[in-house]
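Student: Dropping a prediction and its sequence here:
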Amino acid sequence: MIIGSALAGLLLLGLCAILLHRLTRVHELIYAGCLVATVVLVGDGLWHIVQSGHEEVPSVVLPFGLPWLHAHFRLDSLSAFFLVAINFPAALASLFGIGYGGHVPHPGRVTPLFPLFLFGMNGVLIADDAFVFLVSWEFMSLSSWLLVLSDHTNEEARKAAMVYLVMAVFGTFCLLPAFGLLAGSGGAYTFAAMRAAHLPALAGSLVVLLALLGTGSKAGLVPLHVWLPLAHPAAPSHVSALMSGVMTKVAIYGLIRILYDLRGDVGWQWGFVLMVVGAVSAAMGVLYALMQRDLKTLLAYSTVENVGIIFIALGLALAFRDHGELALSALSLVAALYHVVNHALFKTLLFLGAGAILQATGERNLDRLGGLLNRMPITGFTFLIGACAISALPPLNGFVSEWLVFQSLFKGPTVAHWAMRFGVPVVGVAMALAAAFAATCFVRAFGIAFLGRPRTPEARHAREVPLSMQVAMAVPAFFCLCLGVFPVTVTSGIATAVEPLVRVKLPAAMLGWPWLSPVSLTAGSYSATMVLLTGAALMVTTLLVVHHFGTRKIRRFPLWDCGHPEDIVNAQYSADSFAQPLRRVFGSVVFRAREEVEMPPPGEMVPARFSVTMIDPVWTGLYLRIVRIVDAIADRVNVLQFLTVRRYLLMMFLTLVLLLLVVAVRQQ
């Protein structure tokens, strides 16, 4: 009842935004309403997690939909967990939108669609049949597509919207037959009937493949990620926060719902596939991010990396479950869901920080920023916390979930198959490499944007954003610390969603405090609380020692000027120069990066030029070839538009004869 009221409120807010679009501050009212609705949904999800336990949850049937169908809705432990994980960042984005929504290009095109986007994502979570799931999925896709297209005068936004629409249609095109196979010949479209159905081996494998393609395209899994770096920068920043931090989690929910709940008996081979694809996504995503100058594009590629980490854990959980290691399967699934929560938090924080920078300076290019920490201290401090969290630095939350994934990887070779025994170490190396590159990437992003001296007048005259936007960034920064310092509380809540799927209780070692010991009480333990207390004690001790034994004299010396005594801000490290060593090592192989220097001859007054060229191997190697093939087919089929009436009639006659032959053969 509460969820239904909140979702109805979101629909009503979208309608009110259309009717009241002439009011100057209507966006504040709409975003405040979205904030209330999402907070209500978070509260209802938490209440269900705490109170419901594992008792059977009935499905609510409503008499609407197609004429011969009814709509089924259900809130179980898994959907309640995602209800909290998705709506808490959505509430932050709504709060941010109160101060930011009036500054976006064409706010009248964004404000009505924002609550509808939230409605579609929540509809996916509570759907209990394929019809409601797919309708909500399409509602989510179309509303987010229109949000990407909100700045329709921008050519880049139009291109991003086109690519995103194609990938969204592809995802639905894959999910539709997946649910059709799960429904079987009887057409049992409810999830309860799909759980009870028995599928042949081939049909079951097709379901897994189609579900992986359909949800992977929405989550941004390599090589289905091409829309992310285009759509996220094109959308308004608070919408980008939802698309990157929240919508990708709806896709992961859909995959978990199909593979762990509706399908049920997925072989370890598919777990190995998920694990390998996740490792490739993690490594490629962070390499893409390292090469970017645009801050929002960098954050978009970072999402590819973190989605890859989640898929590694999901693949391990499938392999362990098929092998009978249910406790390890539960551990891997807890690690995946923990990273779902963490990524939703710190990626929302970072995109909101990027939006604050964009509003204050009008710039997204890192090489046109600098020195913002003095001018935007709240934004800078919260962005630093998000950067440390996504870099998996203790005692923040990103470290805990990645550490749990590594703990699961260490047990991967116990699966008795050579592919897992040899593949798991390779995946572990790829994930460790991705973690190291992620730290480098966000040292680069924070250092170039917030430290040093301003590189442009826009950065020099930047001012802190309004209070509502500061609070929207401070809250997730605080929770990044809380989820890292008190991880046992989070694992206890996630266990509620995991146990019905794996059908085993987590070991007592997982739920101990203050030490988190996922494997055993004597090995592989971690206590973020002790790390924080030890760090605080060392800091206080250092301050006391320096204060007691240090000198009080003030000594003044000229700063090191890097060999440039003149005041030239462009002599600072740039984003390109920071990434140059890694670009030369990895970019020349993966991205075919080439550096060109144009040096004029002596006596010429033209300046020297340095340029870097790179290609996207996925885009040029896969998608451009598909585009060429489609164009070639279209050119040949296009001649059918110019046939005579006689030839059209002949085509119809031949088609009818062919169909009759097919029917005759089937009847024999």
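Tutor: Received, thanks.
Student: can we go C-alpha only for contacts and neighbour counts from here?
Tutor: OK.
Student: Surely Leu46 and Ala80 touch.
Tutor: Yes - proximity of Leu46 to Ala80 meets the contact threshold set by C-alpha atoms under 8 Å, at 7.2 Å.
Student: out of these two, which sits in the busier spot?
Tutor: Ala80 (25 against 19; other C-alpha atoms under 10 Å).
Student: quick one: that one from Gly621, how far?
Tutor: 41 Å (C-alpha to C-alpha, to the nearest Å).
Student: now swap in Phe653 and tell me
Tutor: 41 Å.
Student: Also Gly184?
Tutor: Relative to Gly621, and taking C-alpha to C-alpha, Gly184 is found at 37 Å.
Student: Check Ile98 too.
Tutor: Distance from Ile98 to Gly621, by C-alpha to C-alpha: 42 Å.
Student: what's the answer for Asp322, then?
Tutor: Distance from Asp322 to Gly621, by C-alpha to C-alpha: 35 Å.
Student: Same check on His238?
Tutor: 33 Å.
Student: what's the following helix or strand after the helix or strand Leu146 falls within?
Tutor: Leu146 is part of helix 130-148 when elements are defined by DSSP states H and E. Using DSSP H and E, the next helix or strand after helix 130-148 towards the C-terminus is helix 155-183.
Student: now the angle between helix 130-148 and that next one, please.
Tutor: 170 degrees (axes from the mean of the first three to the mean of the last three C-alpha atoms, to 10 degrees).
Student: wait, isn't Val340 in contact with Thr248?
Tutor: No - counting by C-alpha under 8 Å, Thr248 is not a contact partner of Val340; they are 9.3 Å apart.
Student: Looking at His238 and Gly621, which has the bigger crowd around it?
Tutor: Here His238 and Gly621 are compared on neighbour count by other C-alpha under 10 Å; more neighbours surround His238, at 27 against 11.
Student: element containing the more buried one, please.
Tutor: With DSSP H and E as criterion, His238 is part of helix 237-242.
Student: show me what contacts Pro58?
Tutor: Taking C-alpha atoms under 8 Å, 6 or more residues apart in numbering, we find Pro58 in contact with Arg74.
Student: my hunch is that it is in a strand, does that hold up?
Tutor: No - counting by DSSP: H, G, I helix; E, B strand; the rest coil, Pro58 is not part of a strand but coil.
Student: now it: how far from Pro112?
Tutor: Counting by C-alpha to C-alpha, the gap from Pro58 to Pro112 is 33 Å.
Student: Give me the neighbour count for Met1.
Tutor: 8.
Student: follow-up on the earlier one: show residues contacting the helix holding His238.
Tutor: 89-90, 93-94, 96-97, 100, 114, 147, 232-233, 347-352, 354-355.
Student: Check it against this one:
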Amino acid sequence: MLIFAALICQAVLVGIAGFAVCTAAARWANGIVYSATAVACLTGLGIALTCLLGQTQPALALPIGIPWVGMHFRIDALAAVFLAVVNLGGAAASIFAVGYGRHEQFPQRVLPFVPAFLAAMNLVVLADDAFTFLLSWEGMSLLSWALVVSHDRTAENLRAGLIYMAMAGFGTLALLTAFAVLTGSGGDFTFAAIRAHGVSPALSGVVLWLALMGAGSKAGIFPLHAWLPLAHPAAPGHVSALMSGVMTKVAVYGFVRIVFDLMGPVDWTLSIAVIAVGAVTALLGVLYALMQHDLKRLLAYHTVENIGIIFVGLGMALAFRSSGLAAAAALAFTAALFHVFNHSLFKSLLFFGSGAIQNATGERDMDRLGGLIRVMPQTAVAFLIGAAAISALPPLNGFASEWMIFQAAFLSAGLPQWGLRLMIPAAAAVLALSAALAAACFVKAFGITFLGRARSEAASSAKETDKASRFAMFALAAGCGVAGIAPGLYTNLLRPAVQMLTQAAMPFATLPAPLAPVAASHNTYNGLVIALCVVAAMLIVAIGMKVFANRRTRRSDTWDCGHPEANVHAQYTAGSFAQPIRRVYASIVFRAREAVHMPPPCDLAAARIETSLNDPAWILLYAPVGRAISVVSGRLNPFQHLTIRYYLGIVFVTLVVLLTVLAIWP
């Protein structure tokens, strides 16, 4: 039975973690632990693909956990999709870490937690009752927190861990409340019982908002994204890839499981909130990213952007489903799930690239890099493919899934509600702007990091990364290409999950036929033709330059604003590249301010320009909450010094109040 085999894989991962606890200090442990983890994840990937190809699995109950209740596990079509995402990302990260992990300063703080972290994420997807889901969810949060603070000698990393733990606790509390409302007074925590119990229309909005806050805080939707740009850069490179490319998708799974599966029908008005939150998250995420100099922080903010794109697709699927447009709902839901898979590929690839750069140079600041394409050419090529994919450039996978989301948005004219007919095109326009800004952002990221001249000694003396890391990067790069050229291979695998939750599915794609969103008579996408056209255009340009170019060799100084300057600091920086966009958008959204410090005449000191940005989420939400917590904590401080009689009295009064509430609860 495949569900039993999947649980055996998780037990193996936990066993690998235990082995790593005992051997992490040994130099040989890194390769053995990560190789074994990769094998376990590849086995889990095979199980998921087998289920997606038609092998349905019954639920499995184990006599552990809550007495007389146990823990329930199941692989349905939706779980199989996310099980494939988790294990594909886990296998790639493990292979990358075989080489990358040799450079880890404190392997005993990282090595044992990675396989356990992967096991926890798998168990979230496999869970078939609320208790198992929340227990696994909390284990996922705690293990990822341990990885975030693995380099605990840096104050910034400790702050990232503190904020992440606070947000994780908030998210778990929201999900716990959502499951409490879904379960009601029946007391049966299994997902089958929750589906049968249903939820009243009056409470459906409460559950959706709780699920959006609980899962969204882990996924990184605005304004619950505050932990993400702090925690992802703090973690090691392969862990950042797991958190950004995999863990955020487990959070999306939690939202989909609750809202699309357990809740039942959802009113169309609630879909407006999901679409609006997704659109705002996508736009602000890419604007945040454009302002960054830290390469890993830039990538973390782009995770926020892509999570917004996914939630726009999910919101459209909710809107179409509630309005009875099953085919349109199937298209929007397929596009969202396809982008889940695509983002896990190219974001893991980009974090692998940033990890290789950090290992080679010790730097994350783009203004201290440059010229790396000469010393790390293979890493540069892999990073460029990931940058093109996340920028939604054809024929790569980012374009394919975003194109499908736009095709779903074009079907909004068939909706009977004017609110949705206005909201969905507006959200599509926001996504189009986000895609353009993302392209500009990665022109900056790749250009400042890899092109030009080295801006520091560390960049000029960098060496290419190891073979295992390069293999993992190029494997994901190949995946980005195949998913863009032949997206039907992947959308066909998504059909069972889409059929399960929308009662419809996209037309079956037969290769090499083009991908048809609704029917062959509508707009279609043929990634193979686009790829051939791109290759043909490049060959024509190359041949034309070879045949018609002047063969006389000409040498001159590189153009540098009319004044050739040997100083590497005369090059464009990340800040100067983003300055026009910062002045247009950030001055309003982030209250960006520029201060120029010009030395007086005859002073040989360098002129400086300083830029300050303010996160509106911190100003409007987190700072007031922090101040309120400080005030309340000060007022409650005297309760720490009461006698035992007062404590017993407080406990008695609290118990009476809770029993009274329970007695009058309808």
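Tutor: Sure, I can see it. Owing to the predicted nature of the structure, the values given are computational and were not obtained by experimental measurement.
Student: TM between them?
Tutor: Remark: TM-score between the superposed chains equals 0.96 [TM-score structural alignment, normalised by the length of structure 2]; 662 aligned residues with a C-alpha RMSD of 2.0 Å.
Student: picking up where we left off before, so which elements touch the helix or strand following the helix holding His238 of structure 1?
Tutor: Next helix or strand after helix 237-242 of structure 1 toward the C-terminus (DSSP H and E): helix 248-256. The contact analysis (3 or more C-alpha pairs under 8 Å, 6 or more residues apart in numbering; DSSP states H and E) places helix 248-256 of structure 1 against helix 77-100, helix 113-126, helix 201-219.
Student: Name the residues of the longest helix anywhere in structure 1 that come out as buried.
Tutor: When structure 1 is parsed with DSSP state H, its longest helix is helix 326-361. By 16 or more other C-alpha atoms under 10 Å, the buried positions in helix 326-361 of structure 1 come out as 326-361.
Student: average distance between the next helix or strand after it and structure 2?
Tutor: Per DSSP H and E, the first helix or strand lying C-terminal to helix 326-361 of structure 1 is helix 372-375. Mean deviation of helix 372-375 of structure 1 relative to structure 2 after superposition (mean C-alpha distance after the TM-score superposition for structure 1): 0.4 Å.
Student: buried sites along the next helix or strand after helix 372-375 of structure 1?
Tutor: Remark: after helix 372-375 of structure 1, the chain's next helix or strand is helix 377-390, criterion DSSP H and E. Judged by neighbour count (16+ other C-alpha under 10 Å), helix 377-390 of structure 1 contains these buried residues: 378-390.
Student: As a quick check, tell me the outermost residue of structure 1.
Tutor: Here structure 1 reaches farthest from its C-alpha mean at Arg646, the gap being 54.4 Å by C-alpha atoms, centre = their mean.
Student: Roughly how far does that one sit from Met652 of structure 1?
Tutor: 10 Å.
Student: Arg584 of structure 1 too?
Tutor: Taking C-alpha to C-alpha, one finds Arg584 of structure 1 at 60 Å from Met652 of structure 1.
Student: So for these two, which sits in the more crowded spot?
Tutor: Arg584 (14 against 11).
Student: looking at it, that one is touching Ala593, isn't it?
Tutor: Yes - counting by C-alpha under 8 Å, Ala593 is a contact partner of Arg584 of structure 1 at 7.4 Å.
Student: re earlier: which residues sit against the helix holding Leu146 of structure 1?
Tutor: With C-alpha under 8 Å, 6+ apart, helix 130-148 of structure 1 has contacts from 71-72, 109-110, 113-114, 116-121, 123-125, 127, 157, 160-161, 164-165, 168, 172, 175-176, 179, 189-191, 231-232, 234-236, 239, 243.
Student: mean distance, that helix to its aligned residues in structure 2?
Tutor: Looks like 0.7 Å for helix 130-148 of structure 1 (mean C-alpha distance after the TM-score superposition for structure 1).
Student: Pull the distance from that helix to the chain's centre.
Tutor: 17 Å (C-alpha atoms, centre = their mean, to the nearest Å).
Student: One more: stretch 395-402 of structure 2?
Tutor: The chain centre lies 16 Å from the centre of stretch 395-402 of structure 2; the measure is C-alpha atoms, centre = their mean.
Student: residue contacts, the closest residue to Phe191 of structure 2 other than its chain neighbours?
Tutor: Nearest-residue entry for Phe191 of structure 2: Asp129, 5.0 Å, with adjacent residues in sequence omitted and distances by C-alpha to C-alpha, 6 or more residues apart in numbering. Residues near Asp129 of structure 2 by C-alpha under 8 Å, 6+ apart: 71-73, 189-191.
Student: 7 Å instead, please
Tutor: Residues in contact with Asp129 of structure 2 (C-alpha atoms under 7 Å, 6 or more residues apart in numbering) are 72, 189-191.
Student: how close does it get to Ile581 of structure 2?
Tutor: 47 Å.
Student: Next: Ala91 of structure 2.
Tutor: In terms of C-alpha to C-alpha, Ala91 of structure 2 sits 38 Å off from Ile581 of structure 2.
Student: which bit of structure 1 covers stretch 9-17 of structure 2?
Tutor: Counting by TM-score structural alignment, stretch 9-17 of structure 2 pairs with residues 6-14 of structure 1.
Student: neighbouring contacts of that stretch?
Tutor: Counting by C-alpha under 7 Å, 6+ apart, 30, 34, 37, 40-41, 112-113, 115-116, 119 sit against stretch 6-14 of structure 1.
Student: try stretch 256-273 of structure 1
Tutor: So stretch 256-273 of structure 1 is contacted by 191, 194-195, 208, 315-316, 318-319, 322, 420, 501 (C-alpha under 7 Å, 6+ apart).
Student: Just flag the most distant two among these.
Tutor: Based on C-alpha to C-alpha, the longest span within the contacts of stretch 256-273 of structure 1 runs between Phe191 and Met420 and measures 31.7 Å.
Student: before we move on, the earlier item: just the ones of the contacts of Asp129 of structure 2 in strands?
Tutor: His72 (DSSP state E).
Student: mind putting the contacts of Asp129 of structure 2 in a markdown table, neighbour count and distance to Leu511 of structure 2 included?
Tutor: Formatted as a markdown table, the contacts of Asp129 of structure 2 follow (neighbours: other C-alpha atoms under 10 Å; distance: C-alpha to C-alpha, whole Å):
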| residue | neighbour count | distance to Leu511 of structure 2 |
| --- | --- | --- |
| His72 | 23 | 38 |
| Phe189 | 21 | 43 |
| Thr190 | 21 | 40 |
| Phe191 | 24 | 37 |
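Student: of the contacts of Asp129 of structure 2, closest to Pro624 of structure 2?
Tutor: Phe189 (36.4 Å).
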